[in-house]
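Asker: with the input below, show me the fold.
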Amino acid sequence: MSENTKKLPLLPLRGLLVYPTMVLHLDVGRKKSVSGLEQAMVEDNLIFLLTQKEVSTEEPEAGDLYTIGTVAKVKQMLKLPNGTIRVLVEGLDRGRVKNLEDGDKFTSVEIESIQERQEATVEEQALMRSILEQFEQYTQISKKISQETFASVADIIEPGRLADIIASHLPLKVVQKQEILETLSLDERLKLMLRILSNEREVLGLEKKIGQRVKKSMERTQKEYYLREQMKAIQKELGDREGKEGEAEELREKIYEADMPEAIEEKAMKELKRYEKMPPNAAESSVIRNYIEWLTQVPWQEETEDLLDIHRSEDILNEDHYGLEKVKERVLEYLAVQQRTKRLKGPILCLSGPPGVGKTSLARSIARSLDRNFVRMSLGGVRDEAEIRGHRRTYVGAMPGRIIQGMKKAGTVNPVFLLDEIDKMANDFRGDPSSALLEVLDPEQNNTFSDHFIEEPYDLSKVLFVTTANDIAGIPPALRDRMEMIHIPGYTEVEKLEIAKGYLLPKQIREHGLTKNEMQVRDEALLSIIRYYTREAGVRNLERQLATICRKATKMLVSGEKKRVVLTDNNLETMLGKRQFRYGKAELENQIGAATGLAYTAAGGDTLTIEVALSPGEGKLTLTGKLGDVMKESAQAAFSYIRSKAEDLQIDADFNQKNDIHIHVPEGAVPKDGPSAGITMATALISALTNQPVRKEVGMTGEITLRGRVLPIGGLKEKAMSAHRAGLTHIIMPQENEKDLEDIPESVRKGLTFIPVSHLDEVLKHAIVRN
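Answerer: Model (predicted):
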């Protein structure tokens, strides 16, 4: 074995490294390490210190240890009460492991000792100066290394020793310290040390900046906490136990509980901080508080779960309303798609029709069938745009618009929202509310609805909007385009009878404290009430008449006048007085110059007798009966057609020069208009001019052109009902309206014969009785 080769006991170190010339205390507890120390003390007090790669290894083997370590001298050894040994060691030289022998008592290593030169080259001296300059700056920032330590390091002239000593004073990881220990070239070791020092100085500078920032923040927080506590104490002394601080804390809790989107919550907290800084008597303080409360009260995430049972929903809709098949079908379609996709946007339905047909109550039934919350907003007479979008917070008494107010009332983000009487909105200098509704009712925009008061986007895409209107012509085209129109034309007599029996009468009997045994109304009495005491498309007046009957019946029962009231057609007038309305009836015999037309009114269908009288004159055409422009034009068209076809119709060619013609529609106080009286007027005119009667059992409807073509009309269902009620048996109608026959109730179709026609010649063939 050469002079540089030695065999020494091994002392493995965990998370620790000893450089040459370093003096350090070590605590040794492992049995083999203790035995190695004892062996060293027996021989020449030398031991080899080698660092483990992993701290957790209990019994390290050759692969678990680095190959370069430090030869150290044991200067002192002391046994501690807990069984471990505290030893003082001094590093001497670097050593490289050549062989490791793992004995039973201790591990010994054969090492090659590495000697270093003490003199520094010129380049190394320059590196040493740079290192000392960097180390000085480091000690000034760190404050953990004393000036005495720096002074002692500055006196070192050996390049290797300088690098080792400085490395021992830096908070480096074991891997970095081992890298320095394994760098045997003095030049390379100094360069490595310079890089490490520069990096550590930068890290320490950043640490210091961060520490100062954190300290300032902590000082500010502590100051705020101290001031708040002082304020609480002052308020308590003054008797104001809650005070503004209590209100602010309450608002903070509400903000956290509101489950707002992140951006909205940030806005609310920002406003709350402003609120806390303001004096309690500041005018803006109440404005901010009101704003925060609105943000916490509006639903942001809360929603009800739809009961997607299509059969249950159908039962509820049928239970609440009779008829209205198209609306019910549309709601059930929505439910079916929702059940499949789970993510359909709420449709915008517009229920249009006359008053009293059940538009509003139908919207409520839709909400019940979906098990959603229901909220209603009436738009009748709304002129101010701020009613929809809200006021800006700069105004005194500012509030959100009625859309946001409705959402707050609903409490969920997916209610059924009824916008009632949407056709009754107006506009003036305060803005156009119908234009403000465009964003609300546009499925592509309403997920970011902007209210001037809330100022943050609000999602309305899950709301099922239902709107109602009496006349869709009153809705601006742009707004109408965003809605799905469902027209409810009104109820027929048959439907009104079923509604009265199944819904209205039981309701009125219940509300007036009666029982079914005490109060009974026969079907013929109900039918007479519908025909002679009401004239409407809906059932509002019908319900009022039934309420009148129930009141009178209750009075009879309470006074003891009767024990049971049964209303029939015979005693109806004693309850409701004389009949208020009459309906046209079929003529008893064929008439010359009189034809029965069928009319569609807002209250349903009716028959209309058109009369023509001829008198000697100069061809003057007179129209009476409060006719509208369209009916006057129909009369003119019929007159012109007859003049052009006089020869074919066997009429004198100069009839218009010898006769004055008077066309009259009875009940002159009632305005009449519409395009469907053309063939009726033409038939009555031809009957008068040819002196041939019109069949009494025939009613007719259809528009006429100058060439005699018959054009389609609307309201065939209602017109057929009126014809059936009047006792007519045949209806002449445009051929293009055959598709509408399926809408007519089966009971009505059975009693009528429908004659589709496409030309006036066909009308005359079925309507005129030839002599």
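
Asker: please make it C-alpha for all contacts and neighbour counts, starting now.
Answerer: OK.

Asker: okay, helices next: where are they in the stretch 351-500 of the chain?
Answerer: Per DSSP state H, counting those that start in this stretch, the stretch 351-500 of the chain carries helices over the ranges 359-370, 386-389, 402-410, 433-440, 477-480, 493-499.

Asker: want to put them side by side, so please do this one too:
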Amino acid sequence: VKERILEYLAVQSRVKQMKGPILCLVGPPGVGKTSLGQSMARATNRKFVRISLGGVRDEAEIRGHRRTYIGSMPGRIVQNLSKAGARNPLIMLDEIDKMSMDFRGDPSSALLEVLDPEQNHTFNDHYLEVDLDLSEVMFVATANTLNIPGPLLDRMEVIRLPGYTEEEKLHIAERYLVPKQIKANGLKDDEIRISEGAVRDMVRYYTRESGVRNLERELAKICRKVVKDIALAGPVPLAGKRKNSKRTVHVGPKNLSKYLGVRRFDFGRAEKANEVGLVTGLAWTEVGGDLLQIEAALVPGKGQLTLTGKLGDVMQESAKAALSVVRARAQALGLDPDFHKHHDIHVHVPEGATPKDGPSAGIAMATALVSVLSKVPVRANVAMTGEITLRGRVLPIGGLKEKLLAALRGGIDTVLIPEENRKDLADLPRTLIQNLEIVPVRWFDQVLDVALERPLAPGAVPETETAVTVAPAVASEDEARPTQRH
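Answerer: A predicted model of the protein is given here:
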């Protein structure tokens, strides 16, 4: 984002009149999209105007009402331009992915004219019935996901804001959140001390998020309780009017539970021991990455595949593809080729009430099936993500940084990613890569080499498909092909 603003300012210094850029900041809640918009307005010396589009379903909210209607008004664009008192403000279209439509029209279609640089110099509001020039306005939209109509998305320059690492959260808390909450709750700097260890424990055991919104709430709770304790304790004796006579409350890891209660989350792996049929996958959600446990069980039957855990259609098809891969390679893997004639297979993905979908758990499901059929445990410190084909090829996935952050939070040591995602490692923070062993894989046999506690059978894996651990810092685009990412 900083580079894009610098580019804009550099071009503006050479061109007398240029069209304002139209940006879309996409990221999970709490990563600072709205705050970033305010900072961009200050950096470009523009008035800041925020328009919340969450729940808007009337086209007239954008274009305005015809003057023949009772109570008609101009649209939000014109109203906010009037409030700003300038032709070139920065207008933030907040939560642009939360718009909907009904019988009154589609507001996303009305925004097409607003966000098109070739058309917005003659924007026509129904109430004013006069062409309005919006070409100098800088539009910045925010969204949690890219669930935006294609024509509207095509008019915006998408900039992704991933979640924060633990170290980034610590710096944000130290430099911004703690001073902000101390001031907001009427405390003085010498009345409270929150140690770095306490903030780190808050990040690990009391919040599980990509942003820092819940972290700020926990800091506010501590400050409120400290204010209450100081008020109940009464005034401090002056003791000869010494300057250090004030009480200072020290909050550290040892007394953190006094202010925040018992720990809400565990930091580290959910399972400590290697188990048969249990694989740790990686999932991406609107609020960041998360660990996804996949369980497989073998029961007497006639080859039926049972899937539970509220799985979507794509994930169910991914499980069926994983089973076909295992059946096709059963003999090479040292498994009974006729296992499906005497056993049913049950695949479960907890928690059962949470909807799940997407193809990126393909290799995890296939690994769980191989483990339960061979009785070889899967390493608990290994997590994996990747789509699988019937040939055993591992296809690329999306949301890599969020998934790796989830693995780091979960105490995972080794992460298997698709080979074609290797190029994405160049954009990741160095601390993230240094704390994880990232193994790019191209074939399913390479996954088994790393994930299983011991080899299945001598010579089971062809020599041409031997797993190779490649240094994650080197980005290579060999044999990369354009693929639809999920």
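
Asker: let me have the helices of the stretch 351-500 of the first structure in CSV, extended by mean neighbour count and distance to Gly593 of the first structure.
Answerer: Shown next, in CSV, are the helices of the stretch 351-500 of the first structure (neighbours: other CA atoms under 10 Å; distance: least, CA to CA, whole Å):
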stretch, mean neighbour count, distance to Gly593 of the first structure
helix 359-370, 21, 43
helix 386-389, 22, 57
helix 402-410, 20, 59
helix 433-440, 20, 50
helix 477-480, 14, 44
helix 493-499, 19, 30
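
Asker: list the buried residues of whatever helix or strand Asp164 of the first structure lives in.
Answerer: Using DSSP states H and E, Asp164 of the first structure maps to helix 159-169. Neighbour counts using 16 or more other CA atoms under 10 Å place 159-167 of helix 159-169 of the first structure among the buried residues.

Asker: can you check stretch 170-189 of the second structure too?
Answerer: Buried-residue list, stretch 170-189 of the second structure, by 16+ other CA under 10 Å: 170, 173-174, 177-178, 181-182, 187.

Asker: in the first structure, which residue range corresponds to that stretch?
Answerer: Using TM-score structural alignment, stretch 170-189 of the second structure corresponds to residues 497-516 of the first structure.

Asker: what does the helix or strand containing Met77 of the first structure contact?
Answerer: Assigned by DSSP H and E, Met77 of the first structure belongs to strand 68-79. For strand 68-79 of the first structure, the external contacting residues (CA atoms under 8 Å, 6 or more residues apart in numbering) are 18-20, 40-41, 45-51, 85-97, 113, 181-182.

Asker: what's the counterpart of Glu718 of the first structure in the second structure?
Answerer: Residue correspondence to the second structure (TM-score structural alignment): Glu718 of the first structure is matched to Glu402.

Asker: next up, the contacts around its match.
Answerer: Taking CA under 8 Å, 6+ apart as the contact definition, Glu402 of the second structure lies against 162-163, 210, 284, 288-290.

Asker: equivalent analysis for Val28 of the first structure, please.
Answerer: Applying CA under 8 Å, 6+ apart, one finds that Val28 of the first structure lies in contact with 34, 84-87.

Asker: among those residues, which ones are buried?
Answerer: Buried by 16+ other CA under 10 Å: 34, 85-87, out of the contacts of Val28 of the first structure.

Asker: for Glu271 of the first structure, helix, strand, or coil?
Answerer: helix (DSSP: H, G, I helix; E, B strand; the rest coil).

Asker: ok, it - how many residues close by?
Answerer: 15 (other CA atoms under 10 Å).

Asker: excluding its backbone neighbours, what's nearest it?
Answerer: The shortest distance from Glu271 of the first structure to any non-neighbouring residue, by CA to CA, 6 or more residues apart in numbering, is to Ile288 (6.7 Å).

Asker: secondary structure element for the one you found?
Answerer: Going by DSSP H and E, Ile288 of the first structure is part of helix 283-297.

Asker: roughly how far does Leu112 of the second structure sit from Arg50 of the second structure?
Answerer: According to CA to CA, to the nearest Å, Leu112 of the second structure and Arg50 of the second structure sit 18 Å apart.

Asker: over to Tyr259 of the second structure?
Answerer: Distance from Tyr259 of the second structure to Arg50 of the second structure, counting by CA to CA: 36 Å.

Asker: swap in Leu369 of the second structure?
Answerer: Relative to Arg50 of the second structure, Leu369 of the second structure is positioned 51 Å away (CA to CA).

Asker: more neighbours: those two, which one.
Answerer: Each of Leu369 of the second structure and Arg50 has its neighbours counted (other CA under 10 Å); Leu369 has more, 29 against 16.

Asker: in what helix or strand does the more buried one lie?
Answerer: Assigning secondary structure by DSSP H and E places Leu369 of the second structure in helix 362-374.

Asker: where in the first structure does that helix align, residue-wise?
Answerer: Under the criterion TM-score structural alignment, helix 362-374 of the second structure matches residues 678-690.

Asker: superposed on the second structure, where does the matching stretch end up, distance-wise?
Answerer: Following superposition, stretch 678-690 of the first structure is found to deviate from the second structure by 1.2 Å on average (mean CA distance after the TM-score superposition for the first structure).

Asker: show me what that stretch is in contact with.
Answerer: With CA under 8 Å, 6+ apart, stretch 678-690 of the first structure has contacts from 592-597, 610-614, 631, 634-635, 637-639, 642, 649-651, 693-694, 700-704, 710, 760, 763-764, 767-768.

Asker: which residues does the residue mapped onto Ala595 of the first structure from the second structure contact?
Answerer: Taking TM-score structural alignment, the alignment pairs Ala595 of the first structure with Val279 from the second structure. Val279 of the second structure is in contact with 293-295, 364-365, 367-368, 378, 380, 383, counting by CA under 8 Å, 6+ apart.

Asker: neighbour count for these - can I get that in JSON lines?
Answerer: What follows is the contacts of Val279 of the second structure, written out as JSON lines (neighbours: other CA atoms under 10 Å):
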{"residue": "Gln293", "neighbour count": "21"}
{"residue": "Ile294", "neighbour count": "22"}
{"residue": "Glu295", "neighbour count": "21"}
{"residue": "Ala364", "neighbour count": "31"}
{"residue": "Met365", "neighbour count": "32"}
{"residue": "Thr367", "neighbour count": "29"}
{"residue": "Ala368", "neighbour count": "28"}
{"residue": "Val378", "neighbour count": "27"}
{"residue": "Ala380", "neighbour count": "23"}
{"residue": "Ala383", "neighbour count": "27"}
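
Asker: many thanks, we can stop here.
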